[in-house]
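Chemist: quick one: sequence and predicted model below, then my questions.
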Amino acid sequence: MYGWRARAGLIVPSVNSTAETELGPRMPDGVSSHVSRMYLEDGTVDHLEKMAGEAEESASLLGTADVDVIAYTCTAGSLHEGLGFDEQLESELSEAAGGVPTVATAASIKRAFDALGLERLSVTAPYIDDLNDLEVEFLEASGYDVTNMNGLGIKSGLEIGAQKQEDTYRTVREADHSGADAVFISCTNLPTLDIIEKLEADLGMPVLSSNQATLWDVMQNLPVSPEEPVGPGTLFEET
């Protein structure tokens, strides 16, 4: 039987081609992952709001698979309505799934920052300016200082998922990180897990990403203890 130790449920935007690919194979031995999708056309606030209307049904469907934890794997989609929306979303989805512990990426990144005692963030995000601005507002309202927002201006979710990790590495490495105590790479559709440790070694500071923080938060809520860290970087090494 698959999932003989535990089962993780992932709620994924329909255009996201990265989250389940990066998170699923990282699950500990005996932990299976199960995906429910929400329709999303592109990365605009209006479409994110429409997508959010499908989230409870997606959580309810995962609940029927007897999952042990659910992750809402969308950064902008869990912060676009401002401070508190991430935690409200977690509560509503947990209730829809019959009480299954639920994490949303925007809340997961905050828990990860706090676990490492981070306060000043240099952010790289693939979004258009409207979403980049909303993310800065959300992070600063949550108590973090965004020292730099390096936005890529990509509207298409498919285009975000097609970004090469080596290009993202160069983009992040060449950004302005002065005054920051960590780098954050936003968006669960942006492939990042294979470059985090390289960036940490080359930049000399912690590097976190949306998928990394979501995976870490899922592990905090699974009833298993992995034999070794399942994810990369300082976040998994030191917490």
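Modeler: Thanks, I have it.

Chemist: could you use CA atoms for every contact and neighbour count after this?
Modeler: Noted.

Chemist: how many residues are close by the closest residue to residue 55 other than its chain neighbours?
Modeler: Using Cα to Cα, 6 or more residues apart in numbering and skipping residues adjacent in sequence, the residue nearest residue 55 is residue 38, 6.7 Å away. For residue 38, the tally of surrounding residues (other Cα atoms under 10 Å) stands at 21.

Chemist: so who does residue 38 touch?
Modeler: By Cα atoms under 8 Å, 6 or more residues apart in numbering, residue 38 lies in contact with 11, 12, 13, 14, 51, 52, 54, 55, 58.

Chemist: got it, and residue 127?
Modeler: If you count contacts by Cα under 8 Å, 6+ apart, then residue 127 has 43, 151, 152, 153, 154, 155 around it.

Chemist: check contacts around the last one.
Modeler: For residue 155, the contacting residues are 42, 43, 44, 127, 128, by Cα under 8 Å, 6+ apart.

Chemist: do the same with the second one
Modeler: The contact partners of residue 151, by Cα under 8 Å, 6+ apart, come to 124, 125, 126, 127, 128, 129, 132.

Chemist: try this one side by side with the last:
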Amino acid sequence: MLNTATVGLIYPDHAAEDDYPHAAALLGVDLPVAHIYGTDLHAVPELLELGSPAKLAHGVELLAPHQPEAVVWACTSGSFVYGPAGARAQAEGLTRVAGVPASSTSFGFANAARALGVQQVAVVASYPDEIARLFLDFLAAAGIEVVSMSSADIDTAAEVGTLSPAQVLDLAVANDHPDAAAVLIPDTAMHTLAVLPELEAALGKPVLTANQVTVWEGLRLAGLLDRLPERPSLGALFTEITTDADR
């Protein structure tokens, strides 16, 4: 491990959390995962409940024995569903409870795009259209222009977690846009880390995925990015590392 550096992740239910041990092994850091539970439906009421202060506080309690240097709420939809101001309040509340810098996957996307100098993106969403459009609103508030958006209309995180690498690749390739400087794939329930090299090779541009930016955001908050080796297998985000993004 990188001097036993630890970033704690609060993850909803079970779907693609095995992406995190993959990243931890590549980066030489500790990424303990605390699971919180609720209905995994991609719908506004359920997502608001999933990202509630009480749920996140329980996640912090579960992570406490690991003494993380930063904490990330590893759920994109469970943060952007609150809107830009609500998501910021959520992250600030999580910081207070955790006692260390904290953020969410939604802010990870905004900060990662900024770090790469990306302003125009294509969004390849697994969510139903109604939920995916809330992510577009969040990105717009961060100054990121979405030139195209696709929705796979998958109702639950559990279903998303069953997508194969080939299906993930097909979704991305089919829904790229020539004006997009990067492709964003926003669901932490989707397995993406192992297929990142293929995604970027096929698209010829950076690909930002939920589990990738979750890890990056946590390492950024912990001040560890400058100490990491470049890892091409984790995409352009980890080979063009910058630290000037600011939640």
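Modeler: Received, thanks. Model, not experiment: these values are computed from the prediction.

Chemist: TM-score of the superposed pair?
Modeler: Scored by TM-score structural alignment, normalised by the length of the first structure, the superposition of the two chains gives a TM-score of 0.90; 235 aligned residues with a Cα RMSD of 2.0 Å.

Chemist: now residue 142 of the first structure, nearest residue through space, not along the chain?
Modeler: Spatial nearest neighbour of residue 142 of the first structure, chain neighbours left out: residue 83 (6.8 Å); criterion: Cα to Cα, 6+ apart.

Chemist: any idea what that neighbour aligns with in the second structure?
Modeler: In the second structure, residue 83 of the first structure lines up with residue 84, judged by TM-score structural alignment.

Chemist: quick check, that match in contact with residue 140.
Modeler: No: taking contacts as Cα atoms under 8 Å, residue 84 of the second structure lies outside contact range of residue 140: 9.4 Å.

Chemist: show me what residue 197 of the second structure lines up with in the first structure.
Modeler: Following TM-score structural alignment, the counterpart assigned to residue 197 of the second structure within the first structure is residue 197.

Chemist: all the strands of the second structure, in order from the start?
Modeler: For the second structure, the strands defined by DSSP state E occupy 7-12, 33-36, 70-73, 102-104, 120-125, 145-151, 182-185, 207-209.

Chemist: which of the contacts of residue 38 of the first structure has the most neighbours?
Modeler: Highest neighbour count within the contacts of residue 38 of the first structure: residue 13, with 27 neighbours (other Cα under 10 Å).

Chemist: nearest spatial neighbour of that residue, skipping sequence neighbours?
Modeler: Excluding the flanking residues, the one nearest residue 13 of the first structure by Cα to Cα, 6+ apart is residue 38, at 4.8 Å.

Chemist: again with residue 36 of the first structure
Modeler: residue 11 (4.9 Å).

Chemist: ditto for residue 178 of the first structure
Modeler: Excluding its sequence neighbours, the residue lying closest to residue 178 of the first structure (Cα to Cα, 6+ apart) is residue 147, at 7.5 Å.

Chemist: is it true that that neighbour touches residue 136?
Modeler: No: with contact defined as Cα under 8 Å, residue 147 of the first structure does not count as touching residue 136 (9.7 Å).

Chemist: can you pull up the most central residue in the first structure?
Modeler: The centroid of the first structure falls nearest to residue 210 when counting by Cα atoms, centre = their mean (3.0 Å).

Chemist: ranges for the helices of the second structure?
Modeler: With DSSP state H as the criterion, the second structure has helices at 19-27, 44-50, 53-63, 77-80, 83-98, 105-115, 129-141, 157-160, 165-174, 196-203, 210-221.

Chemist: residues of the fifth one that come out buried?
Modeler: Going by neighbour count (16 or more other Cα atoms under 10 Å), the buried part of helix 83-98 of the second structure is 84, 87, 88, 90, 91, 93, 94, 95, 97, 98.

Chemist: which ones are touching whatever residue of the first structure lines up with residue 238 of the second structure?
Modeler: Aligned by TM-score structural alignment, residue 238 of the second structure pairs with residue 236 of the first structure. Under the criterion of Cα under 8 Å, 6+ apart, the neighbours of residue 236 of the first structure are 216, 229, 230.

Chemist: can you get me a residue count around the first one?
Modeler: If I follow you right, that is residue 216 of the first structure. 23.

Chemist: OK, contacts around it?
Modeler: For residue 216 of the first structure, the contact set (Cα under 8 Å, 6+ apart) comprises 112, 231, 235, 236.

Chemist: let me have the residues you listed in a markdown table, adding distance to residue 165 of the first structure as columns.
Modeler: Formatted as a markdown table, these follow (distance: Cα to Cα, whole Å):
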| residue | distance to residue 165 of the first structure |
| --- | --- |
| 112 | 22 |
| 231 | 16 |
| 235 | 19 |
| 236 | 20 |
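
Chemist: closest to residue 201 of the first structure among those?
Modeler: Of all the contacts of residue 216 of the first structure, residue 235 has the smallest distance to residue 201 of the first structure: 13.8 Å, by Cα to Cα.

Chemist: from memory the closest one sits against residue 117, does it?
Modeler: No: the criterion here is Cα under 8 Å, and residue 235 of the first structure misses it with residue 117 at 10.7 Å.

Chemist: more crowded one of those two?
Modeler: Taking other Cα under 10 Å, residue 235 of the first structure and residue 117 do not tie; residue 235 has more neighbours (20 against 10).

Chemist: and the more buried one, how far from residue 19 of the first structure?
Modeler: From residue 235 of the first structure over to residue 19 of the first structure the distance is 18 Å, taken as Cα to Cα, to the nearest Å.

Chemist: measure residue 229 of the first structure to residue 27 of the first structure for me?
Modeler: 10 Å.
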